[in-house]
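> attaching a predicted model along with its sequence, questions to come.
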Amino acid sequence: MAASSSSACASMVKMLSPRVFINFRGDELRKNFISHLEQALEKGNIHYFIDTQVVPSEDIEILFKEIEDSKIALAVFSERYSEAKWCLNELVKIMEMVDEKKLRVIPIFFKVTVDDVKHQRGNFGINLHGNHTDRSNFPKWVKALKSVTAKMGLTSAGYGTERELIDAIVRAVEEVQAIISKEGEGTNLLSTNISSVTVSYSRDTSIGRTREQPRTDPTLYGIEQMLEQLEDKLFDFGCAESRIVGIVGMPGIGKTSLATAYYNKYNNEVVFHKNVLSIREKSKSHGTQWLKNTLLNGQDFDEKADMFSKKILCVLDDVSHKDQVNFLSTKREWINRGSKVVITTRDKSSIEELVDDIYVVPCLNDKEALQLFNSHAFNDQTTSATGTFPDLTKRFVEYAEGNPRALEELGKEICGREEAHWKERLATLPDRCNQNILIDWKISYDNLTDQQKDVFLDIACFFRSEEEDYVNCLLDGTKAVRDLTEKHLICISAGRIEMHNLMCTLGKELGSSDQNKSGERMWNPIKAIPVLCSEHVSEGTSKVRGFFLDTSRSISRGIALNEDTFSKSFDHSNLRYLKIYGSVYPQQCKVNLPEGLEFPFQEIRYLHWLTFPLKELPPDFNPNNLIDLRLPYSKIIKVWETAKDAPRLKWVDLSYSTNLVDLSALSKAKDLLRLNLEGCTKLSELPREMKYMKSLVFINLRGCVMISSLPPKLDLIFLKTLILSGCTNFNKFVLYSENLEILRLDGTAIKSLPTTIQKFKKLVLLNLKDCKKLEFLPDCLDKLKALEELILSGCAKFTRFPDIKENMENLQILLLDGTSVEEVPNILLHCAKFKDQLVYQRPFRMNEVSLLRRLCLSGNQKIRSLGSNMSQLYHLKWIDLKDCTALESISTLPPNLQCLDAHNCISLKTVASPLALLIPTTQQVPSSFIFTNCEKLEHVAKSEIICCAHNKSRLLSEALNRHNQGFASEALVATSFPGSEVPAWFSHRASGAELEPELPQHWSENGFVGIALCAIVSFNDHKTQNNKLQVKCKCVFNNVETSLSNFDCHIGGLSETSDKERPIKSSHVFIGYTNWLNIKNCLEDDSMKGYIPTKGFIKFEVTDDTKEVMNCEILRCGFSLVHESGSWEASSMKENVRQGGSILSRLVRGIKWLFNI
């Protein structure tokens, strides 16, 4: 009886408790996770409802009624949840109830992440977008998914087993039921302090309601976005996983501000929270154990420690050494689940082994930086807009490079000062650091090792923006460079070592001190000049590590140095870097050595002397440590009298040393990487020992007109670039190199290439331009599988392109202008066999076509036709046929062509129909079809050109509309050809250069996509050279009440400048199509509704891209609205197209053929 009474009581309690509605995808979870959850809910006497009690065919409204009768909803998200329309509609109803404060929702993320659901990513997103053809419900589904992820929830990733997750769900439900019950007793839910409850699984501590988050300090510019990015790395407070995240960045970037903002925003989410500031300073005073003692109050770090027995939020600011936080990594499992620990540091290596993730604080963007600077630089903000202050402000902001502390200190430094002081301070910024920044940022420098300090100062003073590999080699600094990068004193960008402007100023200021252990770095001409003047020389007193002298900034007249100037001025065992150069006039250097030069420096690694005045380097110069030798425009005849050991020498630049005749002195430099001999016009041969320089990767012999060949048996396995451009006597090319990527033989005297070039498997560029004696290329050319660019321009004797039998799968640029080839090369894919059939015997597929993007045949006098395969060059964008005087016909062009220039093809009569295959596109690049001076072009061909241009413009207009790209100031498609009449299909035509069209009613409806513009131009034998010829127009569209649009548009012209005069004969038709999205957007604006344009004013002109061309006259002009293909086909233009089906049907046929449908 007692048992029965107890059971009845439990049942009654269960029925009276707030009911839970379970929303889930049944197939995936019902027999496992959901069944276990049901058992747990039953055991906890929790009243719940799941849809297994309703047959699937029942109306969704029945389930909506069940949701309305519930007080709590569990939304269980899984990968396949988004497949079920039923589940998504339930969720929409649930969130509607939540918004009405009639329901609380607890999202459960079962083997999916919160971001997957919120942003519909991963398999969750794929299932959503791939299983619902009806898109009408998508907006409300997406809104519901984003809303529910903002609520408190649980993620399976935060729990070790499903049982632990289910227990957490039950506890969460019980706690929310308790809150609802208290609300029923009169407790206002909105005033309930839910943080006292042990629910610890969300940032939003109130289920089913929103809570206003603490606002961040509005003066912390850019902090909101940074906070969001940091929150993503720390996860929601609803996640049971503990997270330790490091905030790193250079000094002054805002690490402490960001961590404090996060702490202030979320410290009320947890029972225990602590913000520990200035750990570096306090550890310096109290030892590395200070932090541990402070956090644990003297307790051992174990599972019983008061602090870590609870879910915590802890910020540890300015950690400088890993010993300070090592205690956290040893027993990390004792940190309570759901805890968040944020550590800020300048040195990433100090926390790398401890943290789960690292957030690198970014610089402020331009707008934020300007706001921050102005807030400190101006007491009266109106002053910032007067005089030259806007320009000066911009220059200060640019120099600070988005660093908040730098912006603040520089602003404070010049606040209230006159413009003259601003200009004066700007001039000194690269040389003199702000003192407050110097004191703060120098802390990072002081914590470096001696080697790290040396590398930092060398980079700041001498080698900023140099390539990383180069600096590592020159400074022996691979590890130091890596360490400096982790300490955010330098950064690596695009393979180069970069440094913040103010960090560089700091380094230069520190480096120029004579108190440095490694010696002084002289980079300032004001300080360097006295060292060279003999009256200031005091023997052996200067311990100088580097001496850089820019003569353009310091020497107005040439100076003559004594032979012992350097040897007396600098410590022989300390000088490493010597550079004498002219930054303004790179071919002029005003330092002379009439008596010769003593150079007994043993540690010299970098010697750069522009216009070195001696015939050879000093005999006492020992190059044992020399790594980089640069003597451009020097007077040397040979480097040394005899060869010297240079075991570390890797870079040699003797370019434009026009007296150089002998290079044998470098024959022992076996590890040489780069050799630049450009412009050494008297050098007739290279040393035979070059074959032993196996490390060479770059050789530049451009303009070495006396060299006729390379040394015999030259096998340079690592060589990547060989430049022989302009070596007019070079007539025999023999080289072995498996890694060659760039070969420039343009302007040489070679007649052919050897068959051994087929071994250049990695060759990307082969330049043979203006090889006037070149007659043919070997048939093995198609073995160059990596070749992307082949240039044969100006090879007048080149008559036959080799027969291509294999796929040159990467060839993208083929320039044959000025050659004598008689037919277009066969550059389509050629496979030996494909199911016993040659490829060309069957329709091709996209992955089998050539990648050719650019083809130039201009100036060819023999080609009569382009051949039938041109349309299959799917990726071809640009065809240059200028001055192909024998060309009579053009076959169907490929679908993605952007430019066809057939200027002065005087024999051209016909073009194919269709002229080009057209397919729907996502690209919005303007296209042009130029047929100027094609006087024999037939009327049908002109109609086909117009037809092709129109259809291509329609496709591009639709692409612009789809991608919301806005108005295009350049015509989407432009074409030009000889003619004197505006085509009849233009709805508005006029004589002269001006036109005032009246627009029909409802013109913007019925598939409107853009406008067509036409101008008839009389050139009177005009000749264009150097400047581009452009036909432009100014358009104004308005109605009686207001002007709605005013814009300029290019409608055509010649594609590029030319060294030769390009005469244009007779009159020509220029037609341009452009979209009109600015008008359409205006019509959609609420404030402009009803103000539909009813008339326009259009004025045309011809310019050379700088000014109007006066001897060109606009005879007639035209304007027409352009609609979609159906409307177009109904127009009179249809009669001008050759018979054989509508434009649309030809378009469809083209697409089917192209894709082999």
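Perfect, thanks for sending it. Numbering: from 1, shown residues only.

> going by C-alpha atoms from here, please, whenever you check contacts or count neighbours.
Will do.

> how far out from the middle of the chain is the helix or strand hosting residue 413?
Using DSSP states H and E, residue 413 falls within helix 404-414. Helix 404-414 has its C-alpha centroid displaced from the chain centroid by 30 Å (C-alpha atoms, centre = their mean, to the nearest Å).

> show me the contact partners of that helix.
With C-alpha atoms under 8 Å, 6 or more residues apart in numbering as the contact definition, helix 404-414 has outside contacts at 252-254, 363-364, 369, 372-378, 396-397, 400, 421-422, 434, 436-437, 502.

> of those residues, buried ones?
252-254, 363-364, 369, 372-378, 396-397, 400, 422, 437, 502 (16 or more other C-alpha atoms under 10 Å).

> now do residue 77 against residue 1127, distance only.
In this view, residue 77 and residue 1127 are 49 Å apart by C-alpha to C-alpha, to the nearest Å.

> buried ones in the helix or strand where residue 548 lies?
Using DSSP H and E, residue 548 maps to strand 544-550. By 16+ other C-alpha under 10 Å, the buried positions in strand 544-550 come out as 544-550.

> for the very next helix or strand once past that strand, name the packing helices and strands.
Of the helices and strands lying after strand 544-550 in sequence (DSSP H and E), the nearest is helix 551-554. Contacts defined by 3 or more C-alpha pairs under 8 Å, 6 or more residues apart in numbering; DSSP states H and E place helix 551-554 against helix 525-532, strand 577-581.

> below is structure B, check it against A:
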Amino acid sequence: MDSRLEKLNVCVCTSSLDNVHFIGICGLGGIGKTTLAKAYYDWMSSQFEGCSFLTNIRGVCEKKENDLVYLQNLLSDILNGLPTKIRDIHKGMDMIRSKLCHKKVLVVLDDIDKLDQLKALAGKNNWFGSGSRIIVTTRDESLLLSTYMDCSIYRVEELCYSESFRLFSHKAFKSTHPSKEYEKLSEQVIAYTHGLPLALEVLGSFLCGKSVNQWESALDRLKEYPNKEITKVLQISFDGLEEIEKSIFLDIACFFNGFEKDNIIQIMDSCGFFPEIGIRVLIDKSLLHVDNDDKVWMHDLLQEMGKEIVRAKSRNEPGRCSRIWNYDDLCHVLEHNTGTKVEAIVCRFLEPKKLVCDFEAFSNMKKLRLLILQNLVLEMRDGQTLNIGNLSNELRFLRWHEFPAKYLPSNFQRGGLVELKLWLSKHLWNNAIKPLNNLKTIDISYSTNLRKFEDFGVVPNLEKLILVACVNLSEIHPSITLLERLAILNLKACNSLQNLPTSIGGLKSLNVLNLEGCVSLTDLPQDLGMATYLEQLILEDCRNLVEIPPSIGLLERLIILNLKACIRLQNLPTSMGSLKSLKVLNLEGCVSLTNLPEDLGLLNSLEELNLRGISVEDRDLPSSIALLENLKTLSCCGGRQWNNMMKIIVGKGLSSSAGLFSLKKLELVSCGLGNGAFPENLGCLVSLEQLNLSNNDFSHLPISFNKLSKLRHIDLSYCRDLELLGPELPHGLEWVGLSYCVSLDKFLDPLMKKICSLVCSATCVGCLKLATRQGSDRTAFTLLKAHLQNLPLKRFDILLPGNEIPSWFTRTSFEPSITLQLDPNWCNSKWMGLAVFLCALIPSPIFDCNVKIHERGHRFGLSNSYHRNVVSVVGSPADHLWLSYMPRNKIKAEWQSNNCNQLKFSFQTKDLDGETLTKKYIRSCGVRHFDQKTWMMMKHLHRFTLDRVVSVLCTSKT
């Protein structure tokens, strides 16, 4: 509670102390909004002239006549100290304003669910005196945002594991910890509640004093029947929704929890549910949230509630329920030919499942609008054929992997169908099918029997046509040009497709054309440039494509042009310079390409240019390349003839009024760059953040490197002649790659005995000379100390050859896991972070190592991936030391609790394919808890000999 109070107080104090400030405490039912508001009220009420806590406003308004007038009287009486007689809402508003406008008050309005409640009780800032704070708890955030211009929102989150553990233990055992025989059962209950305080309290109180057998029985029952007391509170928000929002909520609860938002919107939109506004309403009412990956989630208990609402309609006959999502219910409905109330079926199975049914299995599902089946094999009784023509006229969305019918039958007249996705099907339709005027999407990918696509006239409003990996598709019917609304045409990996209709340019709405992997395609239609709305043209791995039609210059809206691995492409049309909107040009692996258009620099919008593996020499690069003032990424690789590339980029950039001033990422890999390849004016690359110079020939870095003030990552791997790192590295550097720099033997200045400017993470796989001369233990310690001096709040990692156990680690193990015991008050001390090490055999240059840190069921991870795109393995497998430091500010706040007194660290290594290597590859591991005392001792060490490090650190307590 303390951490939540502090966060709430930050929200309360965001406005000036003299201003009236409104604060919303928002979250789903049972999350602890009222508890938090009451705790804050008790904590801060003494600082105000008057205080009022109006509890359960929603409940009061449901039960009382003249509910708002009653609440206005209550608010006025409490704050004014005198009885009042308010009989009219509008007069009440005036009276509250007149009595309180000169008072500094603290008002809590608990459980607001309607706009008129806010307007009647706390309508405007000028109702209250200077410095007043008005706190509103609600499930519906939109009420606050639509009422107050300036309102801070505090969204209450679920309890973390340790908080849940404490609350549940208090309710179930009247103690801080369960007895041993109840530990596993307690963990199951806590996992079920997913951090919802209401559920923890209800279930804890219910299970208190009951036997182990009774606990087990109760948990089994919860899987089928959610607790009514919990459901009752959660369902209040659902009951207040409009019918269309209820439908969206139930669809997400039963089918789509955790799906990408765009995917859900597409499905819901096909059903006519107006999902953009519907999902927004559900988010505002704390019933959904969207994560950083744009996936839509609801709390596990809300999902259970949604499913229970559906099941409750008919427990014994699933055909009378609106939605079906499990195999047993689907079997019942199809075998008994029921389903009169079924609106949606979504059944996805990881492995194929068989189901025997009648050919009229879907005939009674007159309300079916949504049908998604995956890995379901239907077998008809008596060798019959499934009558797909009997599917509901209400059907809007059909996804059926391995569709059982050879064709959509002629009686398939589903005029309302919006999306048709039939992966692994045989054919689509014959010429007898009736028009599907509302169909917007067809996806019949991976249908290997599909050889040609028939008349497109039956789908006049089609917007997306997706035919990925239809490997025997040899032609596209010319009638495709009738599709005036077609925006996406995806023909990826259609290996047999030799050409496109010559009139493809007639697709006036075409936005994306994906021909990746069409290996038989030799040319493109000459009128391609007439498709003027085209934004993405994907031609990657079109190995037999020889030329690009000159009309491409007419594609003024083209943003992405991907020609990667077009190995027979010899030149680009001169009209390329007319692509004013082009942002990405990928020419990687175009090995036959010997020149680039002179007007390449006219691509004013270009942000990413990939020239890896092309055959153009640096002297033949167009001089205009330096005019690409918006270029952010430039990649070059594999041409030893490009040894002047750095001078060309920088030199030409400075000689013009423009330049590569926006460049953030530069890759010059295997370009033959020597010591003289770097100009003195490198500092003109003012935006450069990432620099990859792998596999080049220089032995040292020039002093001009320290002018790259924004550089954060530099990769020098496989620079076999690189001998040392000196003071040339920029101070803001966060990571340097040094793997297989076999000549590198020192980080330290041999005369001054001090660290170079390397205070960042480093990857030094295969640097055996470095480890032999300086010792992996000493090097790791030295770099960590420098890091803590300069960047104590940032993550640090180093990987380098060696197998010695760092003696300054006080907890070590020869197994792949280790446990660290913590002092009772460890989180109150001035601890800085956690350091771990791992000694392991690295079998190849492509290798992952990570550590998972566990605390009573939760975990967070440190991980490093060392991937280098190289053909050969340099040297034999060798032992390496990985040291990783995680500062305190990078560790989740809920872990920093005195309730946590033990951490378990488990280590894992993986190979190129992501397979976990056996523990024989792990030699040893260790962990150290860094506190202020340890750091002060390290800080005053002037010499870094290992003996002194060990003698000092071993005297400090862990």
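Received the coordinates, thanks. Predicted, not measured: the structure shown is a model, and the values here were computed from it.

> quick check: TM-score for this pair?
Scored against TM-score structural alignment, normalised by the length of the second structure, the superposed chains reach a TM-score of 0.70; 792 aligned residues with a C-alpha RMSD of 5.1 Å.

> re the thing from before, make CSV out of the buried residues of strand 544-550 of the first structure and add distance to residue 239 of the first structure.
Below are the buried residues of strand 544-550 of the first structure laid out as CSV (distance: C-alpha to C-alpha, whole Å):
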residue, distance to residue 239 of the first structure
544, 58
545, 55
546, 56
547, 58
548, 57
549, 60
550, 60
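
> return the set of buried residues in the longest helix belonging to the first structure.
In the first structure, assigned by DSSP state H, the helix with the most residues is helix 939-963. Applying a neighbour-count criterion of 16+ other C-alpha under 10 Å, one finds 940-961 buried in helix 939-963 of the first structure.

> mean neighbour count, the helices and strands packed on helix 551-554 of the first structure: which tops it?
Of these, the one with the most neighbours on average (mean count of other C-alpha atoms under 10 Å) is strand 577-581, at a mean of 21.

> would you agree residue 712 of the second structure is in contact with residue 734?
Yes: using C-alpha atoms under 8 Å, residue 712 of the second structure makes contact with residue 734 at a distance of 5.0 Å.

> geometrically speaking, which residue is the centre of the first structure?
residue 494 (11.0 Å; C-alpha atoms, centre = their mean).

> check which helices and strands the longest helix of the first structure sits against.
If you count contacts as 3+ C-alpha pairs under 8 Å, 6+ apart, helix 939-963 of the first structure packs onto strand 910-911, strand 973-978, strand 1008-1018, strand 1067-1074.

> count of residues packed around the nearest residue to residue 732 of the second structure once chain neighbours are set aside?
Using C-alpha to C-alpha, 6 or more residues apart in numbering and skipping the chain neighbours, the partner closest in space to residue 732 of the second structure is residue 712 (6.1 Å). Using other C-alpha atoms under 10 Å, residue 712 of the second structure has 18 other residues around it.

> next one: residue 712 of the second structure from residue 884 of the second structure, what distance?
18 Å.

> swap in residue 114 of the second structure?
Shown here: residue 114 of the second structure relative to residue 884 of the second structure, a distance of 52 Å by C-alpha to C-alpha.

> so for the two, which residue has more residues nearby?
More crowded of residue 114 of the second structure and residue 884, by other C-alpha under 10 Å: residue 884, with 25 against 14.

> residues contacting the more buried one?
For residue 884 of the second structure, the contact set (C-alpha under 8 Å, 6+ apart) comprises 795-798, 835-837, 862.

> please name the nearest non-neighbouring residue to it.
residue 797 (4.4 Å).

> tally of neighbours for the equivalent of residue 285 of the second structure over in the first structure?
Using TM-score structural alignment, the equivalent of residue 285 of the second structure in the first structure is residue 487. Residues contacting residue 487 of the first structure under the criterion other C-alpha under 10 Å number 24.

> list the contacts for residue 487 of the first structure?
249-250, 346-349, 444.

> any chance of TSV for those residues, columns distance to residue 852 of the first structure?
Below are the contacts of residue 487 of the first structure laid out as TSV (distance: C-alpha to C-alpha, whole Å):
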residue	distance to residue 852 of the first structure
249	45
250	46
346	49
347	49
348	46
349	48
444	53
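
> sorry, back to before: among the helices and strands packed on helix 939-963 of the first structure, which comes closest to residue 11 of the first structure?
Closest of these to residue 11 of the first structure is strand 1008-1018, at 68.2 Å (criterion: C-alpha to C-alpha).

> what span of the second structure lines up against the next helix or strand after the closest one?
Downstream of strand 1008-1018 of the first structure, the next assigned helix or strand under DSSP H and E is strand 1022-1024. Using TM-score structural alignment, strand 1022-1024 of the first structure lines up with nothing in the second structure.

> roughly how far is the helix or strand just after strand 1022-1024 of the first structure from the heart of the chain?
Next helix or strand after strand 1022-1024 of the first structure toward the C-terminus (DSSP H and E): strand 1030-1038. Centroid displacement of strand 1030-1038 of the first structure relative to its chain, using C-alpha atoms, centre = their mean, is 35 Å.

> repeat for stretch 43-63 of the second structure
The chain centroid and the centroid of stretch 43-63 of the second structure are separated by 39 Å under C-alpha atoms, centre = their mean.

> then stretch 214-234 of the second structure?
On the basis of C-alpha atoms, centre = their mean, stretch 214-234 of the second structure sits 32 Å off its chain's mean C-alpha point.

> can you give me the end-to-end span of that stretch?
First residue to last in stretch 214-234 of the second structure (C-alpha to C-alpha) measures 26 Å.

> now what about that stretch, what contacts it?
Around stretch 214-234 of the second structure, the neighbours that count as contacts under C-alpha under 8 Å, 6+ apart are 28-30, 185, 189, 198-199, 202, 207, 302, 304-305, 308.

> repeat for stretch 614-623 of the first structure
Stretch 614-623 of the first structure has contacts (C-alpha under 8 Å, 6+ apart) with 593, 596-602, 604, 634-641, 644-646, 649.
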